[in-house]
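Q: only geometry, no sequence info:
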């Protein structure tokens, strides 16, 4: 059947996931023939839902459960209410998924492998307590050297992970070596969603956007090394970006409600009854990956580097040599930390009224 709109067109090319904890978004773009696989989330998405008056009952429920369990320790109640709220929000979208719900570990432990493992396990216990099996859960973990080590440990224990806040090929190869189920290279740095003027439009997004060659190299390198880790680009602002990214041949795209709405409202390019005209030429996966992230040392040898040895020392060195990836990673963690604090403030006010 011909793709009737751009969302159908993109879904015919790549698996589409929902980057939202709003069940109305998932419902709006689900049908008998079109379903989402996974739902992704992060501290900013949780904050947005916690601030929504329509989700006030979930915030109240999370706070009541935390207060009942942890009487007397307000800081512990706040932390636990945040985790419970994350699970309750995910549970609302879960019926629209064929795959997994994703929750992101705390930015405060992004440089603490043991802390990241502990938070993932705490969240997993809450998911299971609320009826979502371990097999349907994945944890988004920022791709710092320490947290990639955490991913490796969690994967060995059968807990699936996604390496997020990812801006470079070395981060992606390290995540593959750790056994991550997914990597989520950010197409745009996180700040574009919060600060006007940061986002930039390109005449030919697939060729001119600075992250296009990075993502293309990740896809091609994974194919060359036979990686089982799936590529799921994230931080996508427009329908044009979504279509351009589909041409780079990732495995998944995770799309926010606004982008999904744009795609659904736009007509698919037509060529023949059952063959929509491609808007961008599909990337040839047989072509060697371009050299990205700064020089030949990250080209021919990156796939042979053991990024996990010596507590991920090679990844630490690669990030130290890549100022832009390091800046974007640090900024994303800063923003996620700020969003988490805003949610905790809402929770603390709710708890004070109990």
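A: Great, that's in hand. The structure displayed is predicted, hence computed values, not measured ones. Numbers count the residues shown, from 1 in each chain.
Q: rest of the way, CA atoms for contacts and neighbours
A: Fine.
Q: In a strand, residue 140, correct?
A: Yes: the assignment for residue 140 by DSSP: H, G, I helix; E, B strand; the rest coil puts it in a strand.
Q: take the one below as the second:
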């Protein structure tokens, strides 16, 4: 009897819900869940959150306090619905400030502890800038696990693995967007998808060199990208695409498989190498900057809403 694609995917890859929508998490029963400022903004648009948000905002000392309180409130509820990790993002405004990222990450972990959520359940999401990676390296030394996001290049992935981060989230769909905008007639489906190719390269490098960092493909535009990465350590998927996979019958082929490490890791990248390699990759440079701007824009919208609620 044919199985749906989501059930088959769960047998070979840890499925993660890319949402703060509690109903979607209940429906699809993922192992982990990831959030970001845009997803939190979406979640808080639901009517049932308005009264709670007002109460949270009014008891907070300032907007930064309110933002983190809301993120942890949602994350704590999500943690009751999934057995694994919950990812919570540090403000995108801090993407180039190592010390401020460290302080904010520690504060988030303390907030979760007050909600009864253990530190090992939380992944602190940090943008894959040089400063963000340095913050993640220190947090991992302190026992705080990290998820490096807005990752568009092999160079960013290498630097994250060198730093010993718990998990990286290489983006797929946003890479596809960049290439499609420049060559709309090109066949970029399936294995030709440059975002899929990026994740495969990172996955093969990590497994081939014995890195322990988990690879979690993210930012999918279509189910075909997900199917092309079946077997990846983790895949974080929107409710819309989770639904599509759950409703589709067929045979799912495993595309990625771990291998024994063939060689030891290369020498770590230094800052100059990292910055040059990233600068030399127009797509990664542009998408990283754009991602930081977009997350910050949604954060400002959330700040505005919380500010109004505090005064209501």
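A: Now that the structure is in, tell me what you want to look at. Owing to the predicted nature of the structure, the values given are computational and were not obtained by experimental measurement.
Q: Quick check: TM-score for this pair?
A: Put the two chains on top of each other and the TM-score (TM-score structural alignment, normalised by the length of the second structure) is 0.91; 309 aligned residues with a Cα RMSD of 2.7 Å.
Q: Which stretches in the stretch 51-200 of the second structure count as helices?
A: 63-79, 98-114, 130-141, 154-162, 173-182, 194-208 (DSSP state H, counting those that start in this stretch).
Q: Any chance of TSV for these, columns mean neighbour count and distance to residue 88 of the second structure?
A: TSV is the format used below for the helices of the stretch 51-200 of the second structure (neighbours: other Cα atoms under 10 Å; distance: least, Cα to Cα, whole Å):
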stretch	mean neighbour count	distance to residue 88 of the second structure
helix 63-79	20	7
helix 98-114	18	8
helix 130-141	21	13
helix 154-162	23	18
helix 173-182	17	20
helix 194-208	21	22
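Q: right, so of those, which gets closest to residue 8 of the second structure?
A: Closest to residue 8 of the second structure of the helices of the stretch 51-200 of the second structure is helix 194-208 (Cα to Cα; 19.3 Å).
Q: counterpart of the helix or strand just after the closest one in the first structure, which residues?
A: For helix 194-208 of the second structure, the following helix or strand on the C-terminal side (DSSP states H and E) is strand 214-217. Per the alignment by TM-score structural alignment, strand 214-217 of the second structure matches residues 230-233 in the first structure.
Q: could you measure residue 32 of the second structure against residue 277 of the second structure, distance?
A: 32 Å (Cα to Cα, to the nearest Å).
Q: who are the neighbours in contact with the counterpart of residue 130 of the second structure in the first structure?
A: Alignment note (TM-score structural alignment): residue 130 of the second structure maps to residue 145 of the first structure. Residues in contact with residue 145 of the first structure, defined by Cα atoms under 8 Å, 6 or more residues apart in numbering, are 111, 311, 312, 313, 315, 316.
Q: how much space between the second one and residue 184 of the first structure?
A: When distance is defined by Cα to Cα, residue 311 of the first structure is 22 Å away from residue 184 of the first structure.
Q: Between these two, which has more neighbouring residues?
A: residue 184 (26 against 14; other Cα atoms under 10 Å).
Q: So which of the helices of the stretch 51-200 of the second structure is nearest residue 2 of the second structure?
A: helix 194-208 (26.0 Å).
Q: Show me what that closest one is packed up against.
A: Helices and strands touching helix 194-208 of the second structure, by 3 or more Cα pairs under 8 Å, 6 or more residues apart in numbering; DSSP states H and E, are helix 154-162, helix 173-182, strand 214-217.
Q: how much does it stray from the first structure?
A: On superposition with the first structure, the mean distance recorded for helix 194-208 of the second structure (mean Cα distance after the TM-score superposition for the first structure) is 1.1 Å.
Q: With residue 18 of the second structure as the reference, measure out to the counterpart of residue 90 of the first structure in the second structure.
A: Residue pairing (TM-score structural alignment): residue 90 of the first structure is matched to residue 75 of the second structure. Plainly put, residue 75 of the second structure is 12 Å away from residue 18 of the second structure if you go by Cα to Cα.
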